[in-house]
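Colleague: What follows is a predicted protein model with its sequence.
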Amino acid sequence: MNPQATRITVTNESERKSVGDFGVCSQILIILTYILVILTFPITIFYCIKIVLEYERAVIFRLGRLVSGEAKGPGLFFILPCIDTYQKVDLRVISYNVPPQETVLDDATEKWGVTVERVEVKDVILPSQMQRSMAAEAAASREAKAKIVAAQGEQSASIALKEAASILSESPAALQLRYLQTLITIA
């Protein structure tokens, strides 16, 4: 019962009809096993009843063929000794740390019978050419924003100068006062 050496074959609809169909010799062997289990009941109970945990299911094979019905579990289930074999299947989500590599998307894994539930990307490494082009684009964007801010500053300064010039042009005394104030700051 090595859980790492598990190999389960999935059958299609035409093969599924023959699942559980046994020949006459197989039927006789199964009946003899039932009789043997009943005759040696107290001893064989330990070999016939198996336990499957909450996160496991058991796939039962009778004489190498899949027994009809679903996988058994969780809980107790009955097998015939020497006739039935079972394989436990772990249903827990398995998480792997994969080394950095180019990965296969989950669409390509469906044909292998693998269900990818979630992928967490921890690090993305870009080619150096892509990094340079992204850095150049970011620098150009910053320069454009700086030019826009400078142009808006010049526009607001020119509006303020225009308003000051219009105020000073209305009264010659104000122009004289401004001239005197400039002379004081220079000296």
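Modeller: Received it, and whenever you're ready, just let me know what you need.

Colleague: Every contact and neighbour count from this point should use C-alpha atoms.
Modeller: OK.

Colleague: Just the element for K88, please.
Modeller: strand 84-90 (DSSP states H and E).

Colleague: what residues does the helix or strand just after that strand touch?
Modeller: Sequence order places helix 106-109 as the next helix or strand after strand 84-90, per DSSP H and E. Contacts to helix 106-109, defined as CA atoms under 8 Å, 6 or more residues apart in numbering, come from residues T115, V116.

Colleague: Centre of the chain to the helix or strand following helix 106-109, how far?
Modeller: Downstream of helix 106-109, the next assigned helix or strand under DSSP H and E is helix 128-170. Distance of helix 128-170 from its chain centroid, counting by CA atoms, centre = their mean, to the nearest Å, is 45 Å.

Colleague: In terms of secondary structure, what does helix 128-170 contact?
Modeller: Packing partners of helix 128-170 (3 or more CA pairs under 8 Å, 6 or more residues apart in numbering; DSSP states H and E): helix 172-186.

Colleague: try this one next to it:
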Amino acid sequence: MTFALQDFVTTILFVIVIFIVLSVLVRATVKILREYERGVIFTLGRFQKVKGPGLIVLIPFVQEMVRVDLRIQVIEIPAQDVISRDNVSMKVDAVLYFNVVDPEHAIIKVQQYLPATVMLAQTTLRAVLGQHPLDEMLSERKKLSLDLQVILEGQTEVWGIKISNVEIRTVELTDNMIRAIAKQAEAERDRRAKIIHAEAEFQAAQTLVDAATIIASVPAAMQLRYLQTLTEIGAEQNSTVIFPMPLDVIKPLLALLETKTAPPPAITLPVGIHAIP
């Protein structure tokens, strides 16, 4: 009975070992890749081909496979300390969208393409934004995002990575700078208001000059204005009416008054005649 029990235990252990070995071989031999995955196959350390998706069969201990995800990945670039061209300190963060288009280069050309892309995006963000003043960062954010995308595409193309989009998300300023920008905006609004008021005064003055020129060229126009003014005053039922007198009517009266109030001419004595005191 003792020998039979030992043989049974030995058989069970052998079966377990065989099962473990077969499981390891199956896992090393058979690989299943999803639709968005590709496998970079290496044979004895040398690149062979890119396979997938679907069922992939490998030679155990001879071939190995590295999975690569082809989906667009979204990475948040943490806030970076940036000094603009006009020496303004701020914190800027962004969002990076990219995907792998060449699995071979993504695995062979760079050690780890994901952290490498993130670090490259951080340094490029600081370098590009540091070349622009603060006003451009706030007003032309879309243009700066396109510049970042073009620069990153030029550097990650050799890695087999396609930069889909770069979006500058937040520009954080200090409290002092926010107050200064608010004062600048207020001063700009005051300047525009004064310019608009001055332009309105100029247009009104120009219109009055044009109207005066037209009235001066047609004397009857002034009489029509007088009659229109009287009509407007009469419609309001006023007890007092102020009627302006034309200067052409007043000028003869003023000349007559000046003649009557003029001093008598001085008497000039002939030469040789002296007044006796």
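Modeller: Okay, I see it. None of the values given here were measured: they were computed from a predicted structure.

Colleague: quick revisit: Provide the aligned range in the second structure for the strand holding K88 of the first structure.
Modeller: Using TM-score structural alignment, strand 84-90 of the first structure corresponds to residues 63-69 of the second structure.

Colleague: For that stretch, which residues meet the burial criterion?
Modeller: Q63, E64, M65, R67, V68, D69 (16 or more other CA atoms under 10 Å).

Colleague: What sits closest to the fourth one if chain neighbours are left out?
Modeller: Yep, that's R67 of the second structure we're talking about. Among residues not flanking R67 of the second structure along the chain, G39 sits closest, at 4.7 Å (CA to CA, 6 or more residues apart in numbering).

Colleague: Map K51 of the second structure across to the first structure for me.
Modeller: Aligned counterpart of K51 of the second structure in the first structure: K72 (TM-score structural alignment).

Colleague: How much space separates its match from I83 of the first structure?
Modeller: 17 Å (CA to CA, to the nearest Å).

Colleague: And for T103 of the first structure?
Modeller: Going from T103 of the first structure to I83 of the first structure by CA to CA gives 43 Å.

Colleague: if we can go back for a sec, for K72 and I83 of the first structure, indicate the residue with more neighbours.
Modeller: Each of K72 of the first structure and I83 has its neighbours counted (other CA atoms under 10 Å); K72 has more, 18 against 14.

Colleague: How is the nearest residue to that one once chain neighbours are set aside assigned, secondary-structure-wise?
Modeller: The shortest distance from K72 of the first structure to any non-neighbouring residue, by CA to CA, 6+ apart, is to A58 (5.0 Å). Classification of A58 of the first structure using DSSP: H, G, I helix; E, B strand; the rest coil returns strand.

Colleague: Return the residues in contact with A58 of the first structure.
Modeller: The contact partners of A58 of the first structure, taken as CA under 8 Å, 6+ apart, are V52, A71, K72, G73, Y86, Q87, K88, V89.

Colleague: what's the answer for V92 of the second structure, then?
Modeller: V92 of the second structure neighbours (CA under 8 Å, 6+ apart): A79, Q80, D81, V82, I168, R169, T170, V171, E172.

Colleague: That's all I had, so thanks and see you.
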